[in-house]
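Visitor: Mind looking at a prediction? Sequence and model below.
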Amino acid sequence: MNDKQHTIKAPVTVRGIGLHTGVEATMTFCPAPIGHGYKFQRVDLPGQPIVDADVDNVVDLSRGTTIEQNGARVNTVEHTLAALVGLQLDNVLIQLSGPEPPIMDGSAAEFIHALQGVGLEEQNALRNYYEIPDTIRYMDNARGVEIAALPLSDYRLTVMVDYNSPVLGSQHATLADIGQFANEIASSRTFCFLHELEHLYKSNLIKGGDLSNAIVVVDRVVADEELNDLAKMLGKPRVSVKKEGILNNVDLRYKNEPARHKLLDLVGDLALVGRPLKGQILAARPGHAANVAFAKKIKKKMLEVKTNPVPVYDPAREPVMDINRIMQVLPHRYPFLLLDKVIYLDAQMVTAVKNITMNEQFFQGHFPGNPVMPGVLQVEAMAQTGGILVMNTVPDPENYWQYFLGIENCRFRKKVIPGDTVIFHCWLLAPVKRGIAKMKGQAFVNGKVVMDAEMSAAIVRKDNA
């Protein structure tokens, strides 16, 4: 799995009809900055409102997942989101000229091909994974649905379905490596049973449904008169089926294509959690309603952790910024450059590391015989960490100075001594306005807070300083 965030190198457009609305639409995938996530934009509506791909924005689950925000609605988002997750993309703006993404061939393959065609671009920030901490379960006994997430340092999914059908029978599909999504899962098409078709049509759904973009499973003998009615409903001169099988005798791309498509849907629906996941997902008889309910449970668990963040530092992991890159952004130099590396950076927060050794110049005069890092230098190191975050808000940080303006509610909770590794973590309390930033910062040693403070800083262009 990728360590760094990714977007696409250039915009790319697909066109087609929506499965349920039947409205033709143009959909353009656009590059987006670090920390942007997945957002849809209804460019056909006044003000071109944005709809965040967030489970809290789900408003309808009628044979697809529909989200709504700012008075704008986007239908059937799961295939689009599955393609983004399957390519391990993090930041993409999806501009849409209608109410629903094009259904294309009923799978995510054409989205994958379009995105791969323009190329993926690595961004200078680590992916903000949510690692499943312990087992999370969802059950719907009435429908026989069960979904579980287990801890794992990777993202794997297994789906089991049983439609009590002589055509499909019991099936399962597994994706052991998310990097194989494009090859193993993306081309699996959406499907329904013949007995569902008329109900869906009368429910004002599948207006864009066609035998070229959906598989219709026939699990009973069908009379010629009914086939003629189906042909009229689907706008075809005729339709046929060999006994029990697939309408118009379409060949399946895989023996377990329906199970693979259910896995595709699950990947897309779980994207609404808002962060890339690490965990083992096991799902029996999943559907959009269950997927979204499960995604809400994961997000609730995720937010519980987020309220008390303790950054994790892996020394073996490549940093976002090494000391050379830090010196390109900050004007500080020895002995006043107090950071060694930056291990996380996005538009809202930053995490940096300082290794404390007895060789630090300040230990020569600060409590000889009882070396303690001066609190004022802990504050300075925190301010430099915040400076990295503030400089990240401008495209050309080398042309700016960053000045420390103030500090409030500063507390020193534990001594910092030689041998400690201090993790400095800062985040914006409000958007940067007129070059002024307000931040909250915490310093951790061995997972415990040793210092915290609120700070304000200004960034000024060098030619105006």
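Guide: Looks like it arrived, so ask away.

Visitor: all contacts plus neighbour counts: C-alpha atoms, from now on.
Guide: Will do.

Visitor: how close does the closest residue in space to I326 that isn't next to it in sequence get to I459?
Guide: Of all residues not flanking I326 in the chain, K341 sits nearest, at 7.3 Å (C-alpha to C-alpha, 6 or more residues apart in numbering). In this view, K341 and I459 are 21 Å apart by C-alpha to C-alpha, to the nearest Å.

Visitor: just the helices in the stretch 1-150 of the chain please.
Guide: Per DSSP state H, counting those that start in this stretch, the stretch 1-150 of the chain carries helices over the ranges 78-86, 109-118.

Visitor: Out of the ones you listed, indicate the one that is most buried.
Guide: Of all those, helix 78-86 has the most neighbours on average by mean count of other C-alpha atoms under 10 Å, namely a mean of 25.

Visitor: ok now that one, how far from the chain's centre?
Guide: Once both centres are worked out by C-alpha atoms, centre = their mean, to the nearest Å, helix 78-86 turns out to sit 10 Å from its chain's centre.

Visitor: In JSON lines, list the helices of the stretch 1-150 of the chain along with distance to L96.
Guide: JSON lines is the format used below for these (distance: least, C-alpha to C-alpha, whole Å):
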{"stretch": "helix 78-86", "distance to L96": "11"}
{"stretch": "helix 109-118", "distance to L96": "14"}
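
Visitor: count of neighbours near the residue nearest to G375 when sequence neighbours are not counted?
Guide: Spatial nearest neighbour of G375, excluding adjacent residues (C-alpha to C-alpha, 6+ apart): F412 at 7.1 Å. Neighbourhood size, F412 [other C-alpha atoms under 10 Å]: 15.

Visitor: Use this one as the comparison:
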Amino acid sequence: MQKTIKQAASCTGIGITGQTDCTAMFHPAPPDTGIVFIREDLPGKPEIPCRPEYAQVDARWTSLVDNDIRIEHTEHLLAAIAGLGLDNLQIRLNSPFIPVVSSFSSREFVQTLSAAEPVLQDKAKKYFCVKEPVCVENSFFHQDKRYDRFLLALPAPELILTYLLDYPDKEIPTQTAHFAFGNLSDFTSELAAARSYITEREYETVVKLIGKNIEDCLVISKGPLNLQWDNEPARHKVLDLLGDIHTMGRPVKGHFIGFRTGHKDNNQLCQKLKMQVKEELCT
């Protein structure tokens, strides 16, 4: 069955660029509404539904964009919504930005939406189902050597995400993370709190993008790290992938396997996937 929340709730934090405080206010919505963002700071309070045709990646995060109306940094909130199995919400914003919370993880969003009491609704849940394999293949160069990356979606009876993290210089040890999303408690305890990270060589580039938010970002250096799990970086990649997949606008059934991939690859796959499953829904 579809699910919404029983009562309104909100999260406040700093926008992704580190320049302004912002608030996301969550409200219940009727069955078949989907996830709808509302820019209350703009005349007419324009709405952007969470759909793949509005998803794009301009920097190091995913946004929803309709003409000049933007919803910035959607992945960690959408991961929380997907992980909790919520189908119908209004999300009212007082700026273009979804606030950064809990060290760029989904933990505070999960806590807030859980406290708002998720409730079942009287309509069956509708899924996008991967019907046949879909793959995105890209590459990058590091020190004049080419490295490949790929993201593959396969049919599966539930949502399963697998990620292999592998940096050319091994700034982070090669590691994997694998999750099947059939158990809400596993998502809450084992994935939602996985923090975003950068490597030391990325620091100067990233600080120009996110300003003082860099203080809440896990920086991977040669010294000892206080990781929550040995594979926390790979777990965060799974969290990002979950949020980006949810730009499809509905829960998805399929097995997604990523190797060295990021937001741009996730978005490319969703654009391919929407053509396959445009009107093909499953229960």
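Guide: Received, thanks. Fair warning: this is a prediction, and the values are worked out from it, not measured in the lab.

Visitor: Any idea what the TM-score comes out to?
Guide: TM-score of the superposed chains, computed with TM-score structural alignment, normalised by the length of structure 2, equals 0.91; 274 aligned residues with a C-alpha RMSD of 1.8 Å.

Visitor: Which among the helices of the stretch 1-150 of structure 1 is found nearest to A289 of structure 1?
Guide: helix 78-86 (12.2 Å; C-alpha to C-alpha).

Visitor: in structure 2, what residues pair with the closest one?
Guide: Counting by TM-score structural alignment, helix 78-86 of structure 1 pairs with residues 75-83 of structure 2.

Visitor: The stretch 101-250 of structure 2: strands as residue ranges?
Guide: Using DSSP state E, counting those that start in this stretch, the strands of the stretch 101-250 of structure 2 run over 118-120, 127-129, 134-142, 145-154, 159-165, 175-180, 197-199, 218-220.

Visitor: Return the residues in contact with the aligned residue in structure 1 for F37 of structure 2.
Guide: When structure 1 is aligned by TM-score structural alignment, F37 of structure 2 is paired with F40. F40 of structure 1 is in contact with I50, V51, D52, A53, V74, L93, I94, Q95, L96, counting by C-alpha atoms under 8 Å, 6 or more residues apart in numbering.

Visitor: And for F40 of structure 1, nearest residue in space, chain neighbours not counted?
Guide: Nearest to F40 of structure 1 is I94, by C-alpha to C-alpha, 6+ apart, at 4.6 Å.

Visitor: now stretch 95-111 of structure 2: how far from the chain's centre is it?
Guide: 11 Å.

Visitor: can you list contacts of that stretch?
Guide: In contact with stretch 95-111 of structure 2 (C-alpha under 8 Å, 6+ apart) are residues 11-16, 21-24, 39-41, 69-74, 76-77, 79-81, 84, 188, 192-196, 216-218, 236.

Visitor: Narrow these to those that are buried.
Guide: Among the contacts of stretch 95-111 of structure 2, the ones that count as buried by 16 or more other C-alpha atoms under 10 Å are 11, 13-16, 21-24, 39-40, 70-74, 76-77, 79-81, 84, 188, 192-196, 217-218, 236.

Visitor: who touches the aligned partner of D122 of structure 2 in structure 1 in this structure?
Guide: Under the alignment (TM-score structural alignment), D122 of structure 2 maps onto N124 of structure 1. Counting by C-alpha under 8 Å, 6+ apart, N124 of structure 1 touches K4, Q5, I34, V320, L345.

Visitor: Please point out which of those structure 2 shares.
Guide: Retained in structure 2: K4, Q5, I34, out of the contacts of N124 of structure 1 (criterion both residues aligned by TM-score structural alignment, their matches' C-alpha atoms under 8 Å).

Visitor: Hmm, the last one is touching R127, no?
Guide: Think I34 of structure 1. No: using C-alpha atoms under 8 Å, I34 of structure 1 is not in contact with R127; the gap is 9.5 Å.

Visitor: Quickly list what's touching both of the two.
Guide: Q5.

Visitor: residues in structure 2 aligned with stretch 323-334 of structure 1?
Guide: Under TM-score structural alignment, there's no match for stretch 323-334 of structure 1.

Visitor: My error: substitute stretch 426-439 of structure 1 in the last question.
Guide: Under TM-score structural alignment, there's no match for stretch 426-439 of structure 1.

Visitor: Over to that stretch now: how far is its first residue from its last?
Guide: 6 Å.
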